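Chemist: Curious how this folds, go ahead:
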Amino acid sequence: MLYLASQSPRRRQLLEQLGLPFLVVDVEVPEQREAGEDPRDYVSRVANAKARAGHKVLNIDGAIVLGADTEVVLDDAVFGKPADADDAKAMLRRLSGRTHQVISVLWAVSGQGEYCETCVSRVRFGDLSVAQIDAYVATGEPFGKAGAYAIQGRGGSLIEHLEGSYSGVMGLPLFETARLLRRFALPA
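Modeler: Take a look at the predicted model:
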């Protein structure tokens, strides 16, 4: 049986698109980057910790637990979820007119082993005015989103160019997820 170790409604919706039955397992994993930790290593560590924590909690033979993490990275700075409106505005000001990476890492853990997939997308924001940033933050959409934006929502209008995976920027790259699950003989 497939389990998703995530509280994200977007990840649930995306995984549903693959047509596989799954259940959600709730895990709490600290998302704190260690000093000097490479951004990609950080994202991978968190995704792996989620999958392992879910597998440990379930303790069910045959369980396959999928853990994922997605972060926005600019100039080696990892932009997590904004703490408040001022934090969201500061993130969006830094992203304005620049290209950043969105790193999504998936880990699947089962009694058969652990496997990983990584997806890196490049997103370029247009030049954003203070008024655009203020109006977007006022919608409330940036909260709970890495980098303070949602590509699938109003935040999509901030994006000038995307190179990579749309679903990866949302939080679960479907191509890589399907490829990962096929390693467990799941018909993804």
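
Chemist: From here on, just use CA atoms for contacts and neighbour counts.
Modeler: Will do.

Chemist: Need the three-state assignment for the residue most central in space within the chain.
Modeler: Taking C-alpha atoms, centre = their mean, the centroid of the chain lies closest to Thr70, which sits 2.5 Å from it. Judged by DSSP: H, G, I helix; E, B strand; the rest coil, the three-state class of Thr70 is strand.

Chemist: correct me, but it touches Ser167?
Modeler: No. Using C-alpha atoms under 8 Å, Thr70 is not in contact with Ser167; the gap is 10.8 Å.

Chemist: and the nearest residue to His100 once chain neighbours are set aside, what does it touch?
Modeler: Leaving aside its sequence neighbours, His100 sits nearest to Leu74 (C-alpha to C-alpha, 6 or more residues apart in numbering; 5.0 Å). By C-alpha atoms under 8 Å, 6 or more residues apart in numbering, Leu74 lies in contact with 95, 99-101.

Chemist: go again using 10 Å as the cut-off
Modeler: 39, 91, 94-95, 98-102, 147 (C-alpha atoms under 10 Å, 6 or more residues apart in numbering).

Chemist: Let's see this one next, to set against the first:
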Amino acid sequence: MLNEKFKNHRIILASGSPRRQQFLKELDVDFEIQLKDIEEIYPEHLQAEEITNFLAKLKASAFTLDLDDNDILITSDTIVWLNNKALGKPKDYDDAFEMLTEMSGTTHKVITSVCIKTTIKEIVFYDETLVTFTALSSDEIKYYLNNYKPFDKAGSYGIQEWIGLVAIEKIEGSYANVVGLPTHRLYQELMKL
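Modeler: A predicted model of the protein is given here:
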């Protein structure tokens, strides 16, 4: 569907995430990957989806001068929102351990924003999913961190990994959003473009 619609366009995914790349492949979209080094810093007053919207747009802005008329750029950002604060990618092992300890036995929000940018248009949208963790022991958290090393993931976990099988009691909303790309929303927005 999307390949037919965009056969005269070049779709660019600006993400090094293998999970986002896999989702686009599964949507049957031909795309190329382009990466730019962007310092993911946002104003401190931003809350929840304001943070991810800002960062998705920031990532897209780095490509403004590189886009041709037939290009469609897709950028994205994901955070975990817990106790009125953003949990992004952990700085190190100890930071990851602290995040997972804080999430243990609680419900948090996973928020992903997507920016679709062309030379004439910019669309930003977000999705959120509630994820409930069972209580995790220190040994379980250490086992997960040592064996899966989720240091490139917001909130220090991947729902598609071991921790998702043993610790996630309930999700309300899109599973794909928790993995890092709300595919249902992305598909709808691209079809409307």
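
Chemist: Just the TM-score for the two chains, thanks.
Modeler: Once superposed, the chains reach a TM-score of 0.93 (TM-score structural alignment, normalised by the length of structure 1), with 183 aligned residues with a C-alpha RMSD of 1.2 Å.

Chemist: The residue nearest to His100 of structure 1 and Arg40 of structure 1, how far apart?
Modeler: For Leu74 of structure 1, the distance to Arg40 of structure 1 equals 12 Å [C-alpha to C-alpha, to the nearest Å].

Chemist: can you list residues touching both of those two?
Modeler: Val102.

Chemist: count of residues packed around Gly173 of structure 2?
Modeler: 16 (other C-alpha atoms under 10 Å).

Chemist: picking that back up, and in structure 2, which of the contacts of Leu74 of structure 1 remain?
Modeler: Checking those against structure 2 (both residues aligned by TM-score structural alignment, their matches' C-alpha atoms under 10 Å), the contacts still present are 39, 91, 94-95, 98-102, 147.

Chemist: Could you tell me which of the residues you listed belong to helices?
Modeler: 39, 91, 94-95 (DSSP state H).

Chemist: Can I get the buried part of the residues you listed as one PyMOL selection?
Modeler: This is how PyMOL selects the buried members of these, with burial counted by 16 or more other C-alpha atoms under 10 Å:
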select buried, resi 39+91+95
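
Chemist: Tell me which residues touch whatever residue of structure 2 lines up with Leu4 of structure 1, please.
Modeler: Structural alignment (TM-score structural alignment) places Leu4 of structure 1 against Leu13 in structure 2. Residues near Leu13 of structure 2 by C-alpha under 10 Å, 6+ apart: 20-21, 24, 31-35, 72-76, 116.

Chemist: swap the cut-off to 7 Å and go again
Modeler: By C-alpha atoms under 7 Å, 6 or more residues apart in numbering, Leu13 of structure 2 lies in contact with 31-34, 73-75.

Chemist: repeat for Arg10 of structure 2
Modeler: Arg10 of structure 2 neighbours (C-alpha under 7 Å, 6+ apart): 31, 70-72.

Chemist: Greatest separation within those residues: which pair is it?
Modeler: Greatest spacing in the contacts of Arg10 of structure 2, by C-alpha to C-alpha: Phe31 and Asn70 (12.7 Å).

Chemist: Tell me the counterpart of Gly153 of structure 1 in structure 2.
Modeler: By TM-score structural alignment, Gly153 of structure 1 lines up with Glu161.

Chemist: Just give me the neighbour total for the closest residue in space to that match that isn't next to it in sequence.
Modeler: Closest residue to Glu161 of structure 2 apart from its sequence neighbours, by C-alpha to C-alpha, 6+ apart: Tyr148 at 7.7 Å. The tally of other residues near Tyr148 of structure 2 (other C-alpha under 10 Å) stands at 14.

Chemist: For the alignment partner in structure 1 of Tyr148 of structure 2, give its distance to Leu4 of structure 1.
Modeler: Alignment note (TM-score structural alignment): Tyr148 of structure 2 maps to Gly140 of structure 1. Look at Gly140 of structure 1 and Leu4 of structure 1: by C-alpha to C-alpha, they are 26 Å apart.

Chemist: can you map out the strands along structure 1?
Modeler: 2-5, 22-24, 64-74, 77-79, 99-110, 113-125, 159-163 (DSSP state E).

Chemist: In CSV, list the ones you listed along with distance to Ala47 of structure 1.
Modeler: Shown next, in CSV, are the strands of structure 1 (distance: least, C-alpha to C-alpha, whole Å):
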stretch, distance to Ala47 of structure 1
strand 2-5, 9
strand 22-24, 15
strand 64-74, 4
strand 77-79, 15
strand 99-110, 6
strand 113-125, 9
strand 159-163, 23
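
Chemist: Leu181 of structure 1 is nearest to which of those?
Modeler: strand 99-110 (7.6 Å).

Chemist: residue range for that closest one in structure 2?
Modeler: Counting by TM-score structural alignment, strand 99-110 of structure 1 sits on residues 107-118 of structure 2.

Chemist: what's that stretch in contact with?
Modeler: 49, 52-53, 56-57, 60, 71-82, 122-133, 177-178, 180-181.

Chemist: just the buried members of those residues?
Modeler: Judged by 16+ other C-alpha under 10 Å, buried ones among these: 49, 52-53, 56-57, 60, 71-82, 124-133, 177-178, 180-181.

Chemist: returning to what we had before: could the contacts of Leu74 of structure 1 go into TSV alongside distance to Ala83 of structure 1?
Modeler: Formatted as TSV, those follow (distance: C-alpha to C-alpha, whole Å):
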residue	distance to Ala83 of structure 1
Pro39	19
Met91	11
Arg94	16
Leu95	17
Arg98	22
Thr99	23
His100	20
Gln101	21
Val102	19
Gly147	11
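
Chemist: Perfect, that will be all.
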